[in-house]
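*Asks:* Got a predicted model here, sequence first, then my questions.
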Amino acid sequence: MKRKFNGKRQAAKMVLGVAWYEPEQWERLLDISTDRDELEATHAEWERNAVHSMKSLSRGGVWLEKVSVDLEELVQWCLSRNLPVDGKSRAAFASEKLRQGSEEHKLG
């Protein structure tokens, strides 16, 4: 079956998971992170920067999804892979959680 071309091209969208933390988690996140010095001092500052970055990326055609992070699950995930709890690992964890959620959604 052929699709009729309507003259408009759909832009491929990249979907990125963004690790999202609750205010009450912030001190614990700082405690467990090896890159603590690279993180904002407060949750409010981090959230402001995260929202700004998300808006900027969205304007560039990237589709972003917030991924709620359970910090103890993150710690276990990193330990099981012998990884430090740092920005790279937090991003990989969020991506994996997003992918798992997407796969579960397809199956359900």
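*Replies:* Ah, there it is. Model, not experiment: these values are computed from the prediction.
*Asks:* rest of the way, CA atoms for contacts and neighbours
*Replies:* OK.
*Asks:* Please, which helix or strand holds the spatially most central residue of the chain?
*Replies:* Central residue of the chain (Cα atoms, centre = their mean): residue 18, 1.9 Å from the mean position. Using DSSP states H and E, residue 18 sits within strand 14-20.
*Asks:* can you check residue 63 too?
*Replies:* strand 62-68.
*Asks:* what's the helix or strand following that strand packed up against?
*Replies:* Downstream of strand 62-68, the first helix or strand assigned by DSSP H and E is helix 71-80. In terms of contacts (3 or more Cα pairs under 8 Å, 6 or more residues apart in numbering; DSSP states H and E), helix 71-80 is packed against helix 26-32, helix 87-107.
*Asks:* okay, pairing it with this:
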Amino acid sequence: MSMFSEGPVTVGICWYHPEDYQECRKLFAATDPLQDTYAEWLKQAEIIELQTKAQGAIVVRTFVDPKTFPKWCKKHGIKKMDSGARSEYSQVKAREMSQEN
């Protein structure tokens, strides 16, 4: 059953390429560390993705590039690169992607 009464909403979930994961971990280590390994992170992320879809949402994987994410944060006035910043990034990117379709 959908928790969204007005139809499905689009939800962005931050996603990482395996080759970028360790660099992303370093980027977020001080404020909001990620799981030790990509495999650990992926397992948790896939569970969250399934739960979100089960609630009726359309899930968009928004890939975080460790080279461009700090620039995106700066451009949007985000000083702390933590889970809140990643969440905001993923929602903005998901909206952008859904508007392109």
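*Replies:* Received, thanks. Since the model is a prediction, treat every value here as computed from it, not as a measurement.
*Asks:* about what we covered before: doesn't residue 93 make contact with the residue nearest to the centre of the first structure?
*Replies:* No. Counting by Cα atoms under 8 Å, residue 18 of the first structure does not reach residue 93; the two are 9.6 Å apart.
*Asks:* hang on, the earlier thing: so what touches the strand holding residue 63 of the first structure?
*Replies:* With Cα atoms under 8 Å, 6 or more residues apart in numbering as the test, strand 62-68 of the first structure has contacts from 13-21, 54, 57-58, 94, 97-98.
*Asks:* Among those, the buried ones, what's the PyMOL command?
*Replies:* Typed into PyMOL, the line below selects the buried ones among the contacts of strand 62-68 of the first structure, using 16 or more other Cα atoms under 10 Å:
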select buried, resi 16+17+18+19+20+21+54+94+97+98
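*Asks:* Show me the two of the contacts of strand 62-68 of the first structure that sit farthest apart.
*Replies:* 13 and 21 (24.6 Å; Cα to Cα).
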